[in-house]
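Student: the following comprises the amino acid sequence and a computationally predicted model.
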Amino acid sequence: MNIPIFLTLLRVALIPVLMVVFYLPLGYWANFLSTAIFAVAALTDWFDGYLARRWQQTSQFGAFLDPVADKLIVAAALILLVEANPSPWLAVPTVVIIGREIAISALREWMAELGERTQVAVSYIGKIKTTLQMIALLMLLYHYPIWFLPIYEMGMILLYIAAGLTLWSMLIYLKAALPILLRDVNRRP
């Protein structure tokens, strides 16, 4: 156990806290506190990787747990938001984002079994996508305008941009994996 892994585990532990606070009948304060909890989780996402590299505390367990924690907190926030605001406008990017994460996780697992895990490593587009997702979710969780800025609407726009980047990064992963996938398919009887 080291600080980067602790921060990753903290992100997972914040999921039930986010859920409870999200449903508290506090109006504005539930939104504000949910946003604050998600912001802490998003910051731990940045700090755990930074500290692990800086302090040379990277580990296979940390490399496994970090993306799982990211996907769990993002999926939880998206599901909470869709439940609170059921509309196709929010459901579509939610399905795209969660569906892509499941598909790419399965692809990475399969590639790892083939010994080709590095072919589907995290891309720069994926990092931008994650950053936009986190900002969008912060805005959507907060919901209320700030100084006449339509925060919720801005969050929706960013969520759609993140969903577009999600599809783009999935295509990058699939393109990188395609030669190996075809080689493996052609090898089977």
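Tutor: In hand now; what should we look at?
Student: please make it C-alpha for all contacts and neighbour counts, starting now.
Tutor: Noted.
Student: list the buried ones in the longest helix belonging to the chain?
Tutor: Longest helix in the chain by number of residues (criterion: DSSP state H): helix 151-187. Buried residues in helix 151-187, counting neighbours by 16 or more other Cα atoms under 10 Å, are found at 151-156, 158-167, 169-170, 172-174, 177, 180-181.
Student: what about versus this one:
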Amino acid sequence: MDPVAPPPSWDTDRVWTVPNVLSLARLLGVPVMVWLILGPHADLLAVVVLAAAGFTDWLDGFLARRWHQTSRVGQMLDPIADRLYIMAVVVCLALRAVIPWWLVVVLVAREVLITLLVPLLRTRGFSSLPVHFLGKAATFNLLYAFPLVLLGAPEGMDWAPARVLGWAFALWGTALYWWAGGLYLLQTLRLLRTFPPTRRLTG
């Protein structure tokens, strides 16, 4: 008997929806942000790009739920865009010595953990896990932490309140990021126990 397939967690198979276009636009902003930080050191403009990314991150999810346009493509694009922004900005800030490299290692290690879960999920018919509220909260904290840290950098605007608030968001966001990662790990293990493998045996 074929194993029971998990129910789909999306509303549509359409690719060109408004939420997906917003996610794609957010992805295209990553190289712009990297150039602004590392090239002309246009920190204020980089912060504008990051703020726009954070807003569209909320907006595409809101519209997908409101208009019933949650899609498989969107479920892949949204977390990819979030992770690219976080990884790109922390590497850029580390290269400019605004943040320590240990923070980069901590955040990258969490991404490695999530990446290692994907092959396990595929054995049960899943390509990804639904985004957890805690994961979105962590992403929100980190997306707004590093612009503030950047504004508070001595070589930038050197705005002390932004530096203090930014580091508070960064440390809290990093803790939430790993907490969410632990929940994703537990969720994956639960799926492995609940659903049988979907790959058919041949031979």
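Tutor: Done, it's in. Keep in mind that what you see is a predicted model, and the values were worked out from it rather than measured.
Student: any idea how far the longest helix of the first structure is from the middle of the chain?
Tutor: Its chain's C-alpha centre and that of helix 151-187 of the first structure lie 13 Å apart, by Cα atoms, centre = their mean, to the nearest Å.
Student: can you show me the strands along the second structure?
Tutor: Counting by DSSP state E, the second structure has no strands to list.
Student: in stretch 127-145 of the second structure, what's buried?
Tutor: 127-129, 134-136, 138-145.
Student: under the alignment, what does N31 of the first structure map to in the second structure?
Tutor: The equivalent of N31 of the first structure in the second structure is D43 (alignment by TM-score structural alignment).
Student: tell me the contacts of its match?
Tutor: D43 of the second structure sits next to L36, I37, L150, L151, G156 when contact means Cα atoms under 8 Å, 6 or more residues apart in numbering.
Student: number of residues surrounding R124 of the second structure?
Tutor: Here the number of neighbours of R124 of the second structure (other Cα atoms under 10 Å) works out to 22.
Student: which residue lines up with it in the first structure?
Tutor: Superposed on the first structure with TM-score structural alignment, R124 of the second structure falls opposite L114.
Student: tell me who's in contact with that match.
Tutor: With Cα under 8 Å, 6+ apart, L114 of the first structure has no contacts at all.
Student: and it, how close does it get to I15 of the first structure?
Tutor: 33 Å (Cα to Cα, to the nearest Å).
Student: work out which residue lies at the spatial centre of the second structure.
Tutor: D82 (2.9 Å; Cα atoms, centre = their mean).
Student: which residue of the first structure sits opposite it in the alignment?
Tutor: In the first structure, D82 of the second structure lands on D70 (TM-score structural alignment).
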